[in-house]
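Peer 1: Here is a sequence with its predicted model. Questions after.
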Amino acid sequence: MRIVLVGPPGAGKGTQAAYLAKNLAIPHISTGDLFRANISQGTPLGQKAQEYMRAGQLVPDEVTIGMAKDRMQQADAAHGFLLDGFPRNLAQAEALDEILKADGLGLDAVLDLEVPEDEVVKRIAGRRMCRKDSSHIFHVIYNPPAAEGVCDVCGGELYQREDDSEETVRKRLEVYHSETEPIIDYYKAQGLVVTISALGKVAEVTQRAMGALPSREDA
């Protein structure tokens, strides 16, 4: 099964991608992992990406597309994959179609995680990280520490990342609406989009997603 996962920042795409990929026994391919792997391995594409990133510039679509193409052609993705963070815009979506078409393949579904904008802001702006260990994450509403501003695990100071401020979150949402949301209409025209609510507990959302995806027999 070949699936694209879309949704605004804060929709829980990374979390759901990991669970869905495990349940479906297909690799989870995220843009972040692609960049990290190519840069750490010093591939030509990784070197190109690093040059742009060091210059404070956006990495061109062709570099991201090249990384995704290489990853999708690896042996573990022969029977399917779940793409998280790619495609991010129409140009990338069209390129993905061409890559798959060249091998006589196509997508089975585009899973759209739907979350109200105010909930996105609440989820991200409420996050607090531990300065001693960034893996210790709390939330002022959903997972508050026992003592305000203090990590329950190691006693480190909790802080709000600059990227998690409400102003930054709303800017990220604007980018999502202008650049990524149009791919939903693009895939709707192909009859591929399955929209589910991403509200509720992680397991509930996963169950909802699994029930909405086409069966392996249909795919």
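Peer 2: Received, thanks. Residues are numbered from 1 along each chain as shown.
Peer 1: Please make it C-alpha for all contacts and neighbour counts, starting now.
Peer 2: Will do.
Peer 1: Which stretches in this structure count as helices?
Peer 2: Assigned by DSSP state H, the chain shows helices spanning 13-24, 31-41, 44-54, 61-72, 90-102, 117-125, 166-175, 182-188, 202-212.
Peer 1: how about CSV for those, with distance to Thr195 added?
Peer 2: Output for the helices of the chain, formatted as CSV (distance: least, Cα to Cα, whole Å):
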stretch, distance to Thr195
helix 13-24, 13
helix 31-41, 21
helix 44-54, 32
helix 61-72, 24
helix 90-102, 18
helix 117-125, 16
helix 166-175, 18
helix 182-188, 10
helix 202-212, 8
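Peer 1: May I see those arranged in TSV, with mean neighbour count and distance to Leu5 as well?
Peer 2: Shown next, in TSV, are those (neighbours: other Cα atoms under 10 Å; distance: least, Cα to Cα, whole Å):
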stretch	mean neighbour count	distance to Leu5
helix 13-24	17	7
helix 31-41	15	12
helix 44-54	16	23
helix 61-72	17	14
helix 90-102	16	12
helix 117-125	18	17
helix 166-175	15	17
helix 182-188	17	10
helix 202-212	15	10
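Peer 1: A further structure is provided below for comparison with the first:
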Amino acid sequence: MVNIILFGPPGSGKGTQSANLIEKYGLIHLATGDLLRSEIADKTPLGMEAKKVIDQGLLVPDEVVIGMISSKLDANPEARGFIFDGFPRTTAQAEALDKLLSLKKTSISNVLALEVPEDQLIARLLNRGATSGRSDDANEDVIRARIVEYHNKTAPVADHYAKYGKFKKIRGEGEVSEIFDRLSKEIDSLIEEKV
């Protein structure tokens, strides 16, 4: 099983590349936001617990999110692997995820971090804001704050996985197909190691 955490600041192309990787490798996309919405819509016990917290304007506790991830793993026993998107965001979440995966007799294969210069991120997001109507992509100050927040929060998670030799920076500049080829090369080598 190949389990990838795809990292990258806002505008780095994670969504586009995730979709391409899922299609090529048959991995399951595990986006915590989607999981939360699905569990709430299905009125599962975890979903109802999460809804109570969200309705109070609070963040869903890590143990609830880990429970949802556990359910998703259990629901897909034949999966070739997973792409984790939007989780883990903190070292505590990374440690909890590692513990869960260990219980399931698997682990994170690698963290692939898309690296894009800040000026390009801003240009991409402003362009997306002009075409998508997303208000958080239309204001350069908001974009800069989101990029700073990303670096502050995710740097410790990167350090956590780097300790285990499971962190790789991928140049996120160029054509979508070029970036995809760089990511594929890394995943292909992970798959070869597993065989």
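Peer 2: Everything's here; your move. Quantities reported herein were computed from a predicted structural model and do not represent experimental measurements.
Peer 1: Go through the helices of structure 1 and name the closest to Tyr159 of structure 1.
Peer 2: Tyr159 of structure 1 sits nearest to helix 117-125 of all the helices of structure 1, at 11.0 Å, using Cα to Cα.
Peer 1: list the helices and strands the closest one packs on?
Peer 2: Where contact means 3 or more Cα pairs under 8 Å, 6 or more residues apart in numbering; DSSP states H and E, helix 117-125 of structure 1 is packed against helix 166-175.
Peer 1: what does the helix it packs on correspond to over in structure 2?
Peer 2: Under TM-score structural alignment, the alignment places helix 166-175 of structure 1 onto residues 140-149 of structure 2.
Peer 1: Check the offset of that stretch from the chain's centre.
Peer 2: 19 Å (Cα atoms, centre = their mean, to the nearest Å).
Peer 1: compared with structure 1, how much does that stretch deviate?
Peer 2: Here the mean offset of stretch 140-149 of structure 2 against structure 1 after fitting is 1.7 Å, by mean Cα distance after the TM-score superposition for structure 1.
Peer 1: And the contacts of that stretch?
Peer 2: Stretch 140-149 of structure 2 is contacted from outside by Pro9, Pro10, Glu118, Ile122, Leu125, Leu126, Asp136, Asp137, using Cα atoms under 8 Å, 6 or more residues apart in numbering.
Peer 1: The second one matches what in structure 1?
Peer 2: If you follow Pro10 of structure 2 across to structure 1 using TM-score structural alignment, you land on Pro9.
Peer 1: again with the fourth one
Peer 2: Residue mapping for Ile122 of structure 2 onto structure 1 gives Val121, with TM-score structural alignment as the criterion.
Peer 1: measure its match to Glu51 of structure 1 for me?
Peer 2: 32 Å (Cα to Cα, to the nearest Å).
Peer 1: how far away is the residue positioned nearest the centre of structure 2 from Gly133 of structure 2?
Peer 2: Geometric centre of structure 2, nearest residue: Asp85, 1.8 Å, by Cα atoms, centre = their mean. To Gly133 of structure 2, Asp85 of structure 2 is 23 Å away according to Cα to Cα.
Peer 1: what about the closest residue to Met53 of structure 1 other than its chain neighbours, neighbour count?
Peer 2: Spatial nearest neighbour of Met53 of structure 1, excluding adjacent residues (Cα to Cα, 6 or more residues apart in numbering): Val59 at 6.8 Å. Other residues near Val59 of structure 1 come to 14 when the count uses other Cα atoms under 10 Å.
Peer 1: residues contacting Val59 of structure 1?
Peer 2: Counting by Cα under 8 Å, 6+ apart, Val59 of structure 1 has contacts Ala49, Tyr52, Met53.
Peer 1: residues touching the first one, list them.
Peer 2: Right, Ala49 of structure 1. Ala49 of structure 1 neighbours (Cα under 8 Å, 6+ apart): Phe35, Ile39, Val59, Val63.
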